[in-house]
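Asker: no sequence on hand, only this structure:
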């Protein structure tokens, strides 16, 4: 129903704390209520962040690291 609200749990990450972000969220998605997960509690409040997304994040870091190494080696040659 139109009156139903949802909760968006956010890490205490700098971009999530910007006033501009909250203004945008309130303007475009007024039914979404945000709340912050205290630092150090991500594994408890966001189990997917630790389990499922962790694998994706590790793969992304590996690709970025590989690109940096390749670019550095090309620059040195």
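Answerer: All right, it came through fine. These numbers come from a predicted model, not from an experiment. Numbers count the residues shown, from 1 in each chain.
Asker: from here on, just use CA atoms for contacts and neighbour counts.
Answerer: Fine.
Asker: in this protein, which spans are strands?
Answerer: 6-11, 32-37 (DSSP state E).
Asker: in the first one, what counts as buried?
Answerer: The neighbour-count criterion (16 or more other CA atoms under 10 Å) identifies 10, 11 as the buried residues of strand 6-11.
Asker: longest helix of this protein?
Answerer: For the chain, the longest helix by residue count, based on DSSP state H, is helix 52-76.
Asker: also this one, for the comparison:
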């Protein structure tokens, strides 16, 4: 996307999400409040870990299939 194209695409996606949520029964004021709450959550997550894709799960110490129930 060039220039402000990403802004236009984002605006359209937000409009669609709001429309879908209204159709599902939400009120616009509740939907807008939830969007703002989600933006706050995303900002907080970004402050904690700016690039979670770079996390090394071995370094974190999370087992992948080391649980007894994962055994065949």
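Answerer: Thanks, I have the structure now. Computed from a predicted model, the values in this text were never measured in an experiment.
Asker: and the TM-score between them?
Answerer: Here the superposed chains carry a TM-score of 0.35, computed using TM-score structural alignment, normalised by the length of the second structure; 33 aligned residues with a CA RMSD of 3.1 Å.
Asker: quick one on the thing from earlier: next one: the longest helix of the first structure to chain centre, how far?
Answerer: With CA atoms, centre = their mean, to the nearest Å as the basis, helix 52-76 of the first structure stands 18 Å off its chain's centre.
Asker: quick one: contacts of it?
Answerer: If you take CA atoms under 8 Å, 6 or more residues apart in numbering as the criterion, helix 52-76 of the first structure is touched by residue 48.
Asker: switch the cut-off to 10 Å
Answerer: Helix 52-76 of the first structure is contacted from outside by 46, 47, 48, 49, 50, using CA atoms under 10 Å, 6 or more residues apart in numbering.
Asker: try stretch 22-40 of the second structure
Answerer: Contacts of stretch 22-40 of the second structure with the rest of the structure, by CA under 10 Å, 6+ apart, involve 14, 16-21, 41-46.
Asker: quick one: buried residues of that stretch?
Answerer: Of all the residues in stretch 22-40 of the second structure, those buried under the rule 16+ other CA under 10 Å are residue 31.
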